[in-house]
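Asks: sequence and predicted structure, then a few things I'm wondering about:
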Amino acid sequence: MTIETLAGGQTRIPATYMRGGTSKGVFFRLQDLPQSAQQAGLARDKLLLRVIGSPDPYGKQIDGMGGASSSTSKAVILAASERANHDVDYLFGQVSIDKAFVDWSGNCGNLSAAVGAFAIHSGLVAADRLVRDGVCEVRIWQANIGKTILAKVPMRDGEVQETGDFELDGVTFPAAELEIAFVDPAADDGDDADAKGAALLPTGAVVDQLTVPGVGSFEVSFINAGIPTLFVDAEALGFNGTELQGDINENVALLAQLELIRAHGAVKMGLINDVSEAANRQHTPKLAWVAPARSYQASSGKSIAAEDIDLCVRAMSMGKLHHAMMGTAAVAIAAAAAIPGTLVNVAAGGGERQAVTFGHPSGTLRVGAEALQEQGQWRVKKAIMSRSARILMEGWVRVPSASF
């Protein structure tokens, strides 16, 4: 399949629409993009905005592939990797719904689950790396943050096995299980200039005090693993950790307060210099709140028992409470839970932990992390979780030729 400019004023570009974890996005091979969009810049951003259907003042993305939520307003670009010991380079763009803005500042952990499968499907993994039956490990270079992800992709008869009986809360139908490992996920030595110098504990402390004018002062744990995240105790925000989207997302004043907390946290983490810059950095950092395990009813109606989880976590994504949990934030949760004294660790019961099961709005998720201290500094060697992925549609996406 090749790019083609049509007489009707549109350009059609080879693309694949995929679900990865609890997210969906449009996947492209770098080589299939128009020449002007094969490098970072305005042309690429304008193309992806038009593909997804943004900016949309109605907030619906009707004239594009987006689904009007942070979980479905995403784009992925892949290329065969020239980096040693890696198969594919993966670049992620979080597309704003109502603004002409693509945020390249972080990764999407959920769509990371689809990267290995797409890379195999689209011929980006060398033939001698594939297996006919069994598990193929795809070595992914996450270009946004300069980190390695290892995806264990099940294969059958030389093809990716997509169907199965693995159930993931937040996804209606079962599929084949994919194990995703985020290697050394603290962004402290990547190629991305924005990530350099950002340690696992950005301030060096497991708990800090964050003062937000007009809102209050809070104990916060800043974690930079998977994605920069600030964790707050749910009770300090007036929550109990069992909130669902309807409890948060319709309250405009509350959303503004939470965004202000996120903005001030971003400054303290060294990600921006002033809170005014947060509007152009919507994807990172994430804001999450934690609470000890409590029983609640998930958004699907499923009953979550306190004895089946270690703690409750809720997280904001692109200004709204996420319907489940972002994969990168789950990495941050795993890392924070493994470090004694963080708010996440305390909410989970304290002590040394290599894995936790947490409750989120759609159900539960188990994540693991291996943390250790080296010369007095905490390091997470690897964080692991299970996800699933599936191709929903493949072919071409059509974009008005004058839009990019």
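Replies: Cool, got the structure.
Asks: going forward, measure contacts between C-alpha atoms and count neighbours the same way
Replies: OK.
Asks: now the strands: where do they sit in the stretch 51-200 of the chain?
Replies: 74-80, 88-95, 102-103, 134-142, 147-156, 159-160, 178-183 (DSSP state E, counting those that start in this stretch).
Asks: now do the host helix or strand of Arg19 against strand 74-80, angle only.
Replies: Under the criterion of DSSP states H and E, Arg19 resides in strand 10-20. For strand 10-20 against strand 74-80, the angle by axes from the mean of the first three to the mean of the last three C-alpha atoms, to 10 degrees is 90 degrees.
Asks: give me the contact list for the helix or strand just after strand 10-20.
Replies: As assigned by DSSP H and E, the chain's next helix or strand after strand 10-20 is strand 23-29. For strand 23-29, contacts defined as C-alpha atoms under 8 Å, 6 or more residues apart in numbering pick out 14-19, 65-66, 71-79, 110-111, 118, 122.
Asks: excluding covalently adjacent residues, which one is nearest to Gln120?
Replies: Wrong residue type there; residue 120 is Ile, not Gln. Val160 (7.4 Å; C-alpha to C-alpha, 6 or more residues apart in numbering).
Asks: Thr203 now?
Replies: Met269 (6.9 Å).
Asks: okay but the one you found is in contact with Pro202, surely?
Replies: Yes - counting by C-alpha atoms under 8 Å, Pro202 is a contact partner of Met269 at 5.8 Å.
Asks: put this next to the first one:
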Amino acid sequence: MSESQTTFKPQLKVPATYMRGGTSKGVFFSLLDLPEVAQVAGEKRDALLLRVIGSPDPYGKQTDGMGGATSSTSKTVIVSKSDKAEHDVDYLFGQVAIDKAFVDWSGNCGNLSAAVGAFAINAGLVDSSRIPENGVAVVRIWQVNISKTIIAHIPICNGEVQESGDFELDGVTFPAAEISVEFISPSDAKNAMFPTGKLIETLAVPEIGSFQATMINAGIATVFLQADALGYLGTEGQEAINSDQKALQRFETIRAHAALKMGLIDNLAEAVTRQHTPKIAFVSPAQAYLSSSGKSISSEQIDLNVRALSMGKLHHAMMGTAAVAIGTAAAIPGTLVNLAAGGGEHTSVTFGHPSGTLKVGAQASQQDGQWVVEKAIMSRSARILMQGWVHVPASTI
């Protein structure tokens, strides 16, 4: 018998749930189900999550893991009971890089936020007194990455989470039950909503050009540009952007300079290790286009068009946190998003994205000369795709 056979150890089995939330999906864990060394932040936890997802993968496919080789499907979530007053659970999100050995903990996933409440109920992490036999369970979530509150309204039928329904979400093939998600005070309390102090800032990028930009901390740090300034219509789909490596590199360079201007990094080199934030998006006035599913979107259906990149690629729909940024910026007169939507006052906007349309509402006001947003609201859906265990080699941790 060879030495490798005598030293063989069975794979680790870790209880996990594979869930879709909004237009994303990821692997969900209850904190106490993780191996003890991975129950605390650090290299062991990151190593475990990387191996679960199948990263780093130089082939870019994540074939040997649960990831789907896109920013929307290379995600992990850790949920635990919360000891924070007036909250039910803590929610920690890890965006796993596909080709690098890196887990980005710098932001939230708004789409998967819709699945956290349902997961928490199913995992027994929400007190039974808060779950009606029939009706809506209000799950109070503490988002650990950004220290913010999220309220998820989870439909309950016969004491169980209702997953089936007739709510349709563009970017998701099948209808499901509607989940209303409220992002409370989504701007970063530690930083100004507009970090440069201006609604529209000039962003100079050496060897590329200068751009008018709205840089905002709401939902997730986001920089908005004008589509025409980049040479686009604003109605582009994934193929038009993601097949153009020169364009992707230009977007990444612009994003890095925006991160520096927003104070998110101290030098440009740090942008490589902060892929999840800020997001970069471009806006244009409402225009008709054909969605990725072949559905015609008329200009009358929407207030504006928005396209956004995540982890270096154009997103197939819209990140939930970026939708919060869109709704917030649209509610504040004078931002590029607000102007693309026609200017004036907006308590909600419907925007066009590559897969269709999405409506998001926000309540914003000025206090002591500073813009603040009370909350942003949108509807998503979520459901369990698979439950059981994920297996990783014992040598992983």
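Replies: Perfect, thanks for sending it. In this text the structure is predicted, and so the values were computed from the model without any measurement.
Asks: and for the residue nearest to Ile120 of the first structure, the neighbour number?
Replies: Applying other C-alpha atoms under 10 Å, we find 23 other residues in the vicinity of Val160 of the first structure.
Asks: pull the contacting residues for it.
Replies: By C-alpha under 8 Å, 6+ apart, Val160 of the first structure lies in contact with Ala117, Ile120, His121, Val153, Pro154.
Asks: isn't the last one right up against Arg132?
Replies: No - the pair formed by Pro154 of the first structure and Arg132 falls short of the contact definition of C-alpha under 8 Å, at 9.6 Å.
Asks: quick one: which of the two has more around it?
Replies: The neighbour comparison of Pro154 of the first structure against Arg132 (other C-alpha under 10 Å) goes to Pro154, with 23 against 13.
Asks: the second structure: which residue goes with that one?
Replies: Correspondence of Pro154 of the first structure to the second structure, assessed by TM-score structural alignment: Pro155.
Asks: give me the nearest residue to the corresponding residue of the first structure for Glu252 of the second structure, chain neighbours excluded.
Replies: Under the alignment by TM-score structural alignment, Glu252 of the second structure pairs with Glu259 in the first structure. Excluding the flanking residues, the one nearest Glu259 of the first structure by C-alpha to C-alpha, 6+ apart is Gly319, at 6.6 Å.
Asks: could you check how far the one you found is from Pro55 of the first structure?
Replies: Using C-alpha to C-alpha, to the nearest Å, Gly319 of the first structure is found at 16 Å from Pro55 of the first structure.
Asks: Gly109 of the first structure now?
Replies: For Gly109 of the first structure, the distance to Pro55 of the first structure - C-alpha to C-alpha - is 24 Å.
Asks: whatever residue of the second structure lines up with Thr342 of the first structure: neighbour count?
Replies: Per TM-score structural alignment, the equivalent position to Thr342 of the first structure in the second structure is Thr335. As a burial measure, Thr335 of the second structure scores 23 neighbours (other C-alpha under 10 Å).
Asks: which SS class is the nearest residue to Thr335 of the second structure once chain neighbours are set aside?
Replies: Excluding its sequence neighbours, the residue lying closest to Thr335 of the second structure (C-alpha to C-alpha, 6+ apart) is Leu199, at 5.2 Å. Following DSSP: H, G, I helix; E, B strand; the rest coil, Leu199 of the second structure is assigned to coil.
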